[in-house]
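> would you be able to build a 3D model of this:
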Amino acid sequence: MTRILLDAMCGGLRGFLRMCGHDAAYALDRDAEADEAALALADAEDRTVVTRDERLAARADDAVLLTEHEPIDQLVELAAAGIDLTLDAEPSRCGRCNGVLERVGRSASAGENRPEYVPDDVDDPWRCRDCGQFFWKGSHWERVERTLVEVRARAENE
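A predicted model of the protein is given here:
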C-alpha cells in the first residue's frame, strides 16, 4: 500500500485511506502543518504528499495535487491519480492514529479489556497497537465500501 502524508487541508481523507490499508499520516497529527515540516516528514518517511496547496505540491518529490474541497470529490481525484481505493478485506490501519491493527479474539477482548462501545455480538474485533482503539466490520464498513465503489466508478468516467 501507499505511504501518504495528508496536509492540513486533506484530513477528511484519513479514514477512507486507512480503511483501504494505506499508511496515511496526517500533517496536523504529526506537528507538520508548515510546508517545511511536511516536506521533511514526507522525505524522511518516503511518503507521497496529498495536498490542495499548489506551491507545496510543486516542492514535493512526490505529490498528488487535489483541486476539490469535499472529501468524496477528493477521493475521486485520488482514484484518478492511481491511488488504490479498494477497501481492505480486513481492517489493518487505525482510523484514529494510523497505527497497525491486530486481531483480538473474543476471550482476549472480553471483560475489563473490552470497551463498552464494542457490541457484544462482535466476536473478533481488531485493536490498534498504538492507541488501543477497537475496530470491527459493521454497518460503517459496508457504507464506506459502497461509497468507494461509487468513487471508483466516477473516477473511471472522468
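> going by C-alpha atoms from here, please, whenever you check contacts or count neighbours.
Fine.
> a helix runs through Val151, doesn't it?
Yes: under DSSP: H, G, I helix; E, B strand; the rest coil, Val151 falls within a helix.
> quick one: contacts of stretch 64-83?
2, 10, 12-13, 48-54, 57, 85, 151-152, 154-156, 158 (C-alpha atoms under 8 Å, 6 or more residues apart in numbering).
> quick one more, to check against the first:
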Amino acid sequence: MLGKLATYLRMCGYDAAYALDRGVEADSKLLALAESEDRLLVTRDVELAERADGLLLASKPVTDQLRELADAGFALELSEPARCAECNGELVAVGEDASTPEYAPDSAEIRVWRCPDCGQYFWKGSHWESVEATLREL
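I've put the predicted structure just below:
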C-alpha cells in the first residue's frame, strides 16, 4: 500500500524494502520479515502498526505521507543515487567509457548508475527534478 512512498525513500538513500516486491502480503510474514531484517514497519494498517510497534501513517496521498515521515524525524532530501527505485538494490556508477541502453543517456555526458540486481539504469533527469521539487514543498 506504500509503493510510491518506498520509491521516494529509496531516492533519499533509505534502504526501503517493499513487501510486495518480495511477494509478501500476509501480516504474519510482514512482521517476521521486519523483525528478521531489523526494519521499522511503516504502514497505514492500524492493527499491523500496533503489532509491529511500527510507524502508522494516516494519509493516502504520497506527499502527505512524506509530510508525516518528516514530522516523525525522517530526513527527506535527495542523496546521490544509492538505491534502486524499482527493487532497492545498491546502485553502482557506470563508467564514462561504458555503454548504456538506448533509453539512458551516454555515461560520458552525464553520470549514470546501474542496479546490478534488476538491471535498471538511473540518472538525474526530469524525474529527479520533480521529486526534488516535491520534497522542497514539504
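> please state their TM-score.
Put the two chains on top of each other and the TM-score (TM-score structural alignment, normalised by the length of structure 2) is 0.94; 137 aligned residues with a C-alpha RMSD of 1.3 Å.
> what about the contacts of stretch 64-83 of structure 1, which are in strands?
Secondary structure assignment by DSSP state E places Thr48, Val49, Val50, Thr51 of these in strands.
> just the strands in structure 1 please.
Using DSSP E, strands in structure 1 cover 3-6, 23-26, 48-51, 63-65, 101-103, 126-128, 134-135.
> so which of those strands comes closest to Arg143 of structure 1?
Closest to Arg143 of structure 1 of the strands of structure 1, according to C-alpha to C-alpha: strand 134-135, at 15.1 Å.
> give me the range in structure 2 that that closest one lines up against.
Per the alignment by TM-score structural alignment, strand 134-135 of structure 1 matches residues 121-122 in structure 2.
> rewinding a little: would you tell me which one of the ones in strands among the contacts of stretch 64-83 of structure 1 comes nearest to Arg93 of structure 1?
Nearest member of these to Arg93 of structure 1, counting by C-alpha to C-alpha, is Thr48, at 17.3 Å.
> so what's that closest one closest to, chain neighbours aside?
Excluding the flanking residues, the one nearest Thr48 of structure 1 by C-alpha to C-alpha, 6 or more residues apart in numbering is Ile4, at 4.7 Å.
> give me the neighbour count for that neighbour.
Applying other C-alpha atoms under 10 Å, we find 25 residues neighbouring Ile4 of structure 1.
> just Gly119 of structure 2 next, same as before
Neighbours of Gly119 of structure 2 using other C-alpha under 10 Å come to 14.
> follow-up on the earlier one: average offset of the match of strand 134-135 of structure 1 relative to structure 1?
Stretch 121-122 of structure 2, aligned to structure 1 and superposed, deviates on average by 0.4 Å (mean C-alpha distance after the TM-score superposition for structure 1).
> what's the burial count for Asp21 of structure 2?
Neighbours of Asp21 of structure 2 (other C-alpha under 10 Å): 12.
> now do the same for it: its match in structure 1.
So, by TM-score structural alignment, Asp21 of structure 2 is matched to Asp29.
> what do we get in structure 1 for Leu41 of structure 2?
So Leu41 of structure 2 corresponds to Val49, using TM-score structural alignment.
> thought its match was touching Cys10?
No: using C-alpha atoms under 8 Å as the test, Val49 of structure 1 is too far from Cys10 to be in contact (10.2 Å).
> for Ala42 of structure 1, give its distance to Pro115 of structure 1.
34 Å (C-alpha to C-alpha, to the nearest Å).
> looking at these two, which one has more neighbours?
Ala42 (24 against 13).
> hang on, the earlier thing: ok, the residue nearest to Thr48 of structure 1 - contacts?
Counted by C-alpha under 8 Å, 6+ apart, Ile4 of structure 1 has contacts His22, Asp23, Ala24, Ala25, Ala42, Arg47, Thr48, Val49, Val50.
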